[in-house]
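Engineer: take this sequence and fold it.
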Amino acid sequence: MPLLDIRNLTIELDTPHGKVKALEKVSMILNAGDIRGLLGESGSGRSLLAKAIIGLEDPNWTISADRMMFDGKNLMTMSSSERRELMGSSISMIFQDPSGSFDPAKTIGSQLLESMPVPKGTRFWQRGAAKLKMANKWLHKVGIKNTETIMDSYAWELSEGECQKVMIAMAIAHRPKLLIADEPTTNMEASTRAQIFRLLTQLNQLQNVTVLLISHELENLTKWCNSLTVLYCGQVAESGLTDKIVEKPFHPYTKTLMDHYANDKFRASSKMILDTLPGSIPALQHLPIGCRLGPRCPKAERQCVNQPLPSHRKEHSYSCHFPYNQENNE
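Structural biologist: I've put the predicted structure just below:
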C-alpha cells in the first residue's frame, strides 16, 4: 500500500477574475522510503500541493480529488483536529518562508522546545531537561554551533539561513513518516546545503523517512532524489525514476529542462547558447485550455486544446499528445 496516494487533485482559487484552477488533475503516488523530487518553476503549484497534503488550505480554496490517502487514511474526510494530530507525528514540513513561520513574540528556543518529542521512559520531572538535550542535538545536526545564542534569540534577530536550519531541526525531530521539504536549503552556503541533504538522506536510509523535496534546482533533485515529478503551470508534465527522465524525457517541457541541465559539457563551454521555449508562463487568470504548455510548445498541434491523459510506460508516465522519444516507448 502506498504511503501517499493522490488521484486527480484539483485546487480552484477564488480571484477577482473568478475561479481559476491553480492545480488541475494532479496525481502522485509515494511509497514508504521514497525520495521524490517535485520540480517546477515559481507558480507551478508545488507549494499549493504541499499545503493541500498537510491541510493548510486557505478559505478561498476549493479542493477536490478522486483519492487523497495517507497511510491508509482518507485526508479528505479528516477533521481539523485529526489533521493537526497527523501533522504533529506522521507528517512534517519545512516551509519556504522560515522567518515568517515563527512567532516573532517568542524566542526561538521556546518554540523549538515546544515541538520536541519527549523520549520514551522519561520521568515527568526530567522532561524539560530531556527536551533541551534533544533540541541541542538536532541543532548541531543541522549545522548550528552556537545553540544557546540561537535559542535565546527571536526570529527577527536571525538570518534566513539560521531560521531555516531551526525549522529543519523542528521538522525532523519526530522522525516523521513523510517529510515535505519546500526549498529547504534556500539562503544557505554550499557546504551547509550538502550537509542538510546528507542528513535528509540518512533519515531516509536509516529511519525509512519518505521525503518529498520541492525545488526548482534540477541539479540538486537529480543528485539526491530517486524519482521526479515535473509540474508545469499546475499540471503534471512527467513523472518517473530520475535516471530515466534525465536520460530520455518524453514531455517537451521536461526535455527543455534536461537540455539545460548543467552537465560537464555545458560547464566546459560557458558560451554555449541553449534553446529555450518561446513566451513565458501564463498568469492564472489567462490559463490556456487543454495542455497548458500548448502556446509555447514546439510540437503543439490542434489536438493539444484537449488536456492529454497520462500515458504510462512501466514506472514512467507523461501527459503529452506528441511526446519525444516515441520510438523508445514500446
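Engineer: contacts and neighbour counts: CA atoms only from here.
Structural biologist: Will do.
Engineer: what segments of the protein are strands?
Structural biologist: Using DSSP state E, the strands assigned to the chain run over residues 4-15, 18-30, 35-39, 61-64, 67-70, 73-74, 91-94, 178-182, 210-215, 227-232, 235-241, 311-313, 316-318.
Engineer: now those as CSV including distance to D259 and mean neighbour count?
Structural biologist: What follows is these, written out as CSV (distance: least, C-alpha to C-alpha, whole Å; neighbours: other C-alpha atoms under 10 Å):
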stretch, distance to D259, mean neighbour count
strand 4-15, 29, 18
strand 18-30, 25, 18
strand 35-39, 15, 26
strand 61-64, 35, 16
strand 67-70, 34, 20
strand 73-74, 39, 12
strand 91-94, 30, 24
strand 178-182, 24, 24
strand 210-215, 18, 25
strand 227-232, 15, 24
strand 235-241, 15, 24
strand 311-313, 22, 13
strand 316-318, 17, 21
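Engineer: I'd like the structure of this one too, to check against the first:
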Amino acid sequence: MELVLIVCLLLAYVLIWTIVAVFRVSEPKNLPPGPTRLPIIGNLHLLGDQPHRSLAKLAEIHGPIMSLKLGHITTVVISSADATKEVIQNHDIAFSARHVPDAVNAHNHANHSVVFLPASTEWRTLRRILNTNIFSNNSLEAKQHLRSQKVEELIAYCRKASLSNDYVCISRAAFRTTLNLLSNTIFSKDLVDPYEDSGKEFKEVIESIMNESGKINVVDYFPVLKKIDPHGIRRRMTHHIGKIVEIFDELVEERLQIRSKQDDVLDVCLKIIQENPNEINLKYIKSLFLDLFVAGTDTSSSTVEWAMTEVLRNPRILTKAKGELEQVIGKGKIVKEDDISRLPYLSCIVKETLRLHTPIVFSSTISTTFSGSITW
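Structural biologist: Sure thing, here's the model as predicted:
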C-alpha cells in the first residue's frame, strides 16, 4: 500500500514539473519581471475580485511594466503614464490589435465589430462611416436640433411626472433619451416612447450584454475550454445579442421595402453596400450598430444617474450647481449646448462623476506578437 502511494506521489511530481517545463519553454525569454507563477493557473490567483487594485499593488512591487501568466495567456501589464504613452503613440501599429474576449464571439460579432477587427479594408470602411456621419464636426452640428429636441422631450416627461406626483427613474429616463437620439441618427425614428416610462426591456438587454462582457470568463485564460463554454456566458450573450439583431433586421427590412431616402446613417450604409458589395455587407453594419447602441446608451444613462446621486449626497454641491445655473442661464430656462462653456462648476461635476464612476472598464487588453527582441 505504501509502495503504491509513493509511486503515485512520484508520478504526480513528474507530471507537475513536466507541465511547468512545457510552460517555461513555450513562453518568451525576454519578459519583464513579475510575480512567481503557479503551475497551470499561473498568476490568476493574484487578481482577486478587483483586478485593477490587485494589479496596482503588484506594480508597486514589480515595477510599472511587469509580466503575468494568466492561465495559458502571457500578459504584460503597463501601468505608468510614460510607458502607456510610448505604447499608444510611438508603437500604435504594433499594439493596434485588441484581445477578443470569448463572450463577444457570440453571433460572430467579434469578426464584424469595428471594436475588435484588425486594421483591414472592412475596419477602415466602418471607421470612415463613423468619422464622416456621426463624429465629424459637420455631423454634430447638423444633429444639434435633434439633441435639443430629445432634451426637451426628457424635460417634458419629468414635468409631467412632477405634476402627477409620480417618481422619475433617472437611469431609465436618461437611457430613453440617448436611445432615441441614437436611433434617430441611425434610423430616423424613435425606438421607445419618450413621454412614457418605456424602454425597460431594451435597457435590460443592453445591461445584460455589458454585464456578460465584463464577467471573468475562464475560457479567456484557457482557450482549450472554448467549446465547453463552462460559465454559459457565450450562450447567454448569443441570446441577448440576438434580441438586438432582430430589431435591426426589422428596421433594415422596413427601409428596403419602402425605399424612402431618409439621409441618415442607415441610408449611407446601404449605399456603401450597394456600391461595394465585396468590401462590406450587412453583418458588418449590424455589428456597427450594436457597438454604437451598447457604447452610447448604458454608459450615458449610468453617468447621469451617478451624477444625480452624488449631488443629492452633497447638498452643498447641489446648491452651488443650482446657483450657477440660475446666475448664468436663468431660473426655469433650458440649458443649450452653447451654454456649457459658461458652466465650469457643472462641467466639473460631470468630470468628477466620470472619475469616480467610470462607465467603462478600468483596464483594456491588446493582443500583439513580436518576432524581434524587446528591451523593457
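Engineer: and the TM-score between them?
Structural biologist: Superposed pair, TM-score by TM-score structural alignment, normalised by the length of structure 1: 0.28. Supporting alignment: 152 aligned residues with a C-alpha RMSD of 6.5 Å.
Engineer: still on that earlier bit, out of the strands of structure 1, nearest to A50 of structure 1?
Structural biologist: strand 178-182 (7.0 Å; C-alpha to C-alpha).
Engineer: packing partners of the closest one?
Structural biologist: Under the contact definition 3 or more C-alpha pairs under 8 Å, 6 or more residues apart in numbering; DSSP states H and E, strand 178-182 of structure 1 sits against strand 91-94, strand 210-215.
Engineer: I'd like to know which elements the shortest one is packed against.
Structural biologist: I take that to be strand 91-94 of structure 1. Helices and strands touching strand 91-94 of structure 1, by 3+ C-alpha pairs under 8 Å, 6+ apart, are helix 160-172, strand 178-182.
Engineer: in TSV, list the strands of structure 1 along with distance to M170 of structure 1.
Structural biologist: As requested, those are exported to TSV (distance: least, C-alpha to C-alpha, whole Å):
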stretch	distance to M170 of structure 1
strand 4-15	22
strand 18-30	23
strand 35-39	20
strand 61-64	28
strand 67-70	21
strand 73-74	24
strand 91-94	9
strand 178-182	11
strand 210-215	15
strand 227-232	26
strand 235-241	30
strand 311-313	38
strand 316-318	34
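Engineer: circling back to that earlier point, now render the helices and strands packed on strand 91-94 of structure 1 as a markdown table, adding distance to E114 of structure 1.
Structural biologist: Shown next, in a markdown table, are those (distance: least, C-alpha to C-alpha, whole Å):
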| stretch | distance to E114 of structure 1 |
| --- | --- |
| helix 160-172 | 9 |
| strand 178-182 | 19 |
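Engineer: and L13 of structure 1, which of the ones you listed is closest to it?
Structural biologist: The closest of these to L13 of structure 1 is strand 178-182. By C-alpha to C-alpha, the value is 20.8 Å.
Engineer: quick one: work out the angle between that closest one and strand 35-39.
Structural biologist: Here strand 178-182 of structure 1 runs at an angle of 30 degrees relative to strand 35-39 (axes from the mean of the first three to the mean of the last three C-alpha atoms, to 10 degrees).
Engineer: of the helices and strands packed on strand 91-94 of structure 1, which approaches R83 of structure 1 most closely?
Structural biologist: With C-alpha to C-alpha, the closest approach to R83 of structure 1 among these belongs to strand 178-182: 13.7 Å.
Engineer: and the angle for that closest one with helix 160-172?
Structural biologist: Using the same axes, to 10 degrees: strand 178-182 of structure 1 against helix 160-172 is 170 degrees.
Engineer: quick one, strand 178-182 of structure 1 and strand 4-15 angle?
Structural biologist: Relative orientation of strand 178-182 of structure 1 and strand 4-15, computed by the same axes, to 10 degrees: 40 degrees.
Engineer: next, the angle from strand 178-182 of structure 1 to strand 210-215.
Structural biologist: Using the same axes, to 10 degrees, strand 178-182 of structure 1 lies at 10 degrees relative to strand 210-215.
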